[in-house]
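Chemist: here is a sequence together with a model predicted from it:
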Amino acid sequence: MKNCSNFTNDVVYSIIISFISVSCIYGQIPVENDTIEDIEDFDIIDMESTLVEEKKDSISWVSDVFSAMRLGIQYGFTYKAEKPDKIMNNRFSFRLEYSKSFLEYLSVHIDTKMFTFLKNDHRIRDEEDIVALEGRTREAYLQTSFNKTSIKAGIQIVVWGESDYAIVTNEIGRLDYREPLSLNMDDLRIGQPMLTIDQYSSFGYWSAFFVPYSEFNEQPRKGTGYYYDPFDGKVEYLKEKQKGNFSEYGLRWRKTFGKSDISIMAASLIDNQYALRMVNPDLITKSKQRFFMTGVTFNRAINNLLVKGEVAIKSEKAYNDASFQIVKKNALDASLGVDYSPNSTFTLSIEAVNYHIMDWSDQIQGIPRNNYIALLALSKQLMKNNLSLSWASMYNGPYTNFFNVLSASYNWNDHITLNFDALIPIVDDARSGFYPYRDQKQVAFRVLYQL
């Protein structure tokens, strides 16, 4: 298409030059002391240079637009190896990333993806369909900056926490649990419309956000491969009609001290999970519940070590009692992690997380007083960093389960990347949140082509 455009421009350019040449010879009256040849040379050269500049400007503008754009096409295939064995993922995804500045103080950022689910992919709910389409926009916002202030408006993702795997202070963004067997938080995050303001000062970095209308985590839908209904379809779910303000807002202050930094935050949030309440044995309502969070995060670099942690108090979180009614309790969540990197190609990460319900009692059903996680992750770069190997193992208690992921990524060239994953959940306790996925031992392959 670009060659056709250039050919068309060249043809038009040649016609214009030919027409001007004829006009200079037959349509101009030479003034005294000038010759026809002098005028012809002057006009043609001047017009040619003007057209060449215009052509260069046009090509430069098109090139500038495409240079701000990044396209990616990925095919993914996942096979569940444990009986009953089946194909889980069989899909293409098309990703567009665009970032462009205008007028020196305004910029636009877009990160969106279109999925094409093919035959046997678990996201196709109707078995008779051979293809299904779905889109998801991670970010799409306008940004303006002046002095030391930055303002963004549009679909965004705000990350406040330090943990790479756990949700402690990072309660703002919603997650996509339709693909639940993932430890990559970046893949799970979904943007939502909001306004954010960042202010830089000598006293620290201030960050504020406002979400006009809260949105919620995406759950596996009925008919898909990961859908699980504890009531086996005998109960109907209905969203409760609620009046009031369901916006979200918060403020964070962050300050760097040499090789350390600390942040303090407070936010009024709507829980990303609907609260459930049983009206009768056949009906459960889903409602929005507000809670307040205050938290602190820190990290400290010590030679080859990075120590990081966070703690948050969450007041009036919603839980369920034995009769499946809503009970509100305060929660205290914390994480502490260490990253060890003896060189630029190897990293060892250890992290411990605890979710604690304050004033817990036996009336709270399905969630223990302390829900704790221990995680170990290793990553190694080989072959001039073209090959990346990683292993992550997560233990969750007191309802014991293990989740293990082995990953390999190879940069074939500047455009093609090959990925392989092996997912191994080990769950025996029926009370564990991972119990519905106990038979989901999988191998996955992905090939990504980026322009």
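Modeler: Perfect, thanks for sending it. Owing to the predicted nature of the structure, the values given are computational and were not obtained by experimental measurement.

Chemist: contacts and neighbour counts: CA atoms only from here.
Modeler: Will do.

Chemist: where's residue 451 relative to residue 113, distance?
Modeler: 15 Å (Cα to Cα, to the nearest Å).

Chemist: just residue 414 next, same as before
Modeler: 21 Å.

Chemist: and those two? Which one has more around it.
Modeler: residue 113 (18 against 9; other Cα atoms under 10 Å).

Chemist: which residue comes closest to the more buried one once chain neighbours are left out?
Modeler: Using Cα to Cα, 6 or more residues apart in numbering and skipping residues adjacent in sequence, the residue nearest residue 113 is residue 95, 4.3 Å away.

Chemist: what helix or strand does that neighbour sit in?
Modeler: Assessed by DSSP states H and E, residue 95 sits inside strand 86-102.

Chemist: try this one next to it:
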Amino acid sequence: MPNLLRCDLRLIVPLCLTAVSPLIARAETLAPEPEPSPSSNTDHAVPDFSMVDATAEESTTESSIGGQPTSPLRVTLAHEVSYKVEKPQYVVKNRSSLRVEYSKYVLDNFYVQLDGKATGFWGEDHRQDAEGEDFLVSQAYLQTSFGHTAIRAGFQSLPWGESILAPITDEVSPRDNRELFNFNLEELRIGQPMLVVDQFSGWGSVSMFFNPRASFNKSPERGTAYSFDRFRYRSEVGGETDLSEYGASWRKTFTRGDITFMTASLVDNDYALSMNENGTVSRERARFSMNGFSFNYAFSDFVLRGEAAWKQDLPFNTAELQVVKRDAVDAYLGLEYQASATLTLSVEAINQHVSDWTSEVASAPRDSQSLLVSMTKLLMHEDLNIQVMNFYTQPGNSNLAILQTTYDWNDNLRFGFNVVYPYTRDEKAGLWNVRDQKQVAFKVQYQF
């Protein structure tokens, strides 16, 4: 049974995926944030139209450039290819995609946001036979505001927390785990139908959400490059019948930073698994609660950020693949140094601790640590971006080295080149099954 546990996708793919996926998704600034106001709040919040009528349009894709308004529609065409360079050598990715984003103010105090992506997999792509094509809508919502209150309803994702190593407090939105080396967290988050209410005031901003039916992480389809799951599942899914999720956060911005407190009742984004007597595996929905906080603090040329979460009743597995529940305490700390206008260095670390751990818990150690060291350099008038990273995790002593570059040919055309190099000699490491997936990747993207 321990061999089956190591083949369980839930123990392999998320370990390295969550570590590297958001590395190019976030561009932080060292400048201190202003006090929260109706026009300066969460990623999706709409300004208070009664107070910023003259500038409302400038905060959307309808902003003016050179006195001319830009289109609320943005279209991105892309093609990407990746190649496995260690024997056996083969093409891993060969796909084209079309992404459509639309954001517009309508009827004076309503805001519409749409974001969808269609992907077609060509002949040698590892997902071509299993899927052929893929359609994903990550955002489709309507938002309005009155006074200091904003209400957002529809299909949306909700990012929480600061860590780019693992989901410490970022547990609300499930993720698309079908690709091991997807570095864009915005693409990985799966949208869900949600109602979000934001309330802004001088003593901070409060955000509350309600999701009537939770969604779950997407796992690789059988026959694809990262499908290591050999279980036979029962068609019925058991466990929790109430799939609603709800929670709230309070955020206060100061001169040099901010702090956020969060609480939520959630359905685990991964199914809990239990082995049946006939050798099949049952999937179960499991509820847990989370309380946490995050912070940012800027000083001199540094930014210090961190977060921590207490998670109650998380499901784990025994060696016999039976479910046991434990509490967990996860903590993250990161330090970023702006060495110059074009050079950024950072180090980030997490510790994930299982409370009341005993040898009965076979699917996770008592403590696991991860460390990320990265350097970003801008060249050629900042058109060329070079980023070098190394992610280390233990127990298991795994390393994942990454080189990724982007070059902006002009305002519309971008080229990308990535190298990923996983390495481990430990059979119990999360990267063991993909230790030979050393890849180079190319991407061309045209946006208009």
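Modeler: On my side now, so go ahead. As the structure is a computational prediction, the values presented were derived from the model and not from experiment.

Chemist: superposing both, give me the TM-score.
Modeler: Scored against TM-score structural alignment, normalised by the length of structure 2, the superposed chains reach a TM-score of 0.82; 381 aligned residues with a Cα RMSD of 1.6 Å.

Chemist: ok so, going back, and the residue nearest to residue 113 of structure 1, how many neighbours?
Modeler: When neighbours are counted by other Cα under 10 Å, residue 95 of structure 1 comes out with 18.

Chemist: how far away is the alignment partner in structure 2 of it from residue 182 of structure 2?
Modeler: Aligning on TM-score structural alignment places residue 95 of structure 1 opposite residue 99 in structure 2. To residue 182 of structure 2, residue 99 of structure 2 is 16 Å away according to Cα to Cα.

Chemist: ok, residue 153 of structure 2 next?
Modeler: Taking Cα to Cα, one finds residue 153 of structure 2 at 28 Å from residue 182 of structure 2.

Chemist: what do you get for residue 133 of structure 2?
Modeler: 17 Å.

Chemist: go on, residue 212 of structure 2?
Modeler: For residue 212 of structure 2 relative to residue 182 of structure 2 (Cα to Cα), the value is 29 Å.

Chemist: quick check, central residue of structure 2?
Modeler: residue 185 (3.6 Å; Cα atoms, centre = their mean).

Chemist: what are the ranges of the strands in the stretch 101-250 of structure 1?
Modeler: Counting by DSSP state E, counting those that start in this stretch, the stretch 101-250 of structure 1 has strands at residues 106-118, 131-146, 149-156, 174-175, 189-190, 192-201, 204-211, 236-239, 248-257.

Chemist: give the aligned range of the last one in structure 2.
Modeler: Aligned using TM-score structural alignment, strand 248-257 of structure 1 spans residues 245-254 in structure 2.

Chemist: how about residue 320 of structure 2, secondary structure?
Modeler: Judged by DSSP: H, G, I helix; E, B strand; the rest coil, the three-state class of residue 320 of structure 2 is coil.

Chemist: aligned partner of residue 302 of structure 2 in structure 1?
Modeler: Under TM-score structural alignment, residue 302 of structure 2 pairs with residue 305 in structure 1.

Chemist: since we're on its match, how many residues are nearby?
Modeler: Residue 305 of structure 1 has 16 nearby residues by other Cα under 10 Å.

Chemist: coming back round to it: so how far is residue 367 of structure 2 from the residue nearest to the centre of structure 2?
Modeler: Using Cα to Cα, residue 185 of structure 2 is found at 25 Å from residue 367 of structure 2.

Chemist: before we move on, what about residue 448 of structure 2?
Modeler: 47 Å.

Chemist: can you pull the contacts of whichever residue in structure 1 pairs up with residue 365 of structure 2?
Modeler: Matched to structure 1 by TM-score structural alignment, residue 365 of structure 2 sits across from residue 368. For residue 368 of structure 1, the contacting residues are 357, 398, by Cα atoms under 8 Å, 6 or more residues apart in numbering.

Chemist: redo that, cut-off 10 Å
Modeler: 355-357, 360-362, 397-399 (Cα atoms under 10 Å, 6 or more residues apart in numbering).
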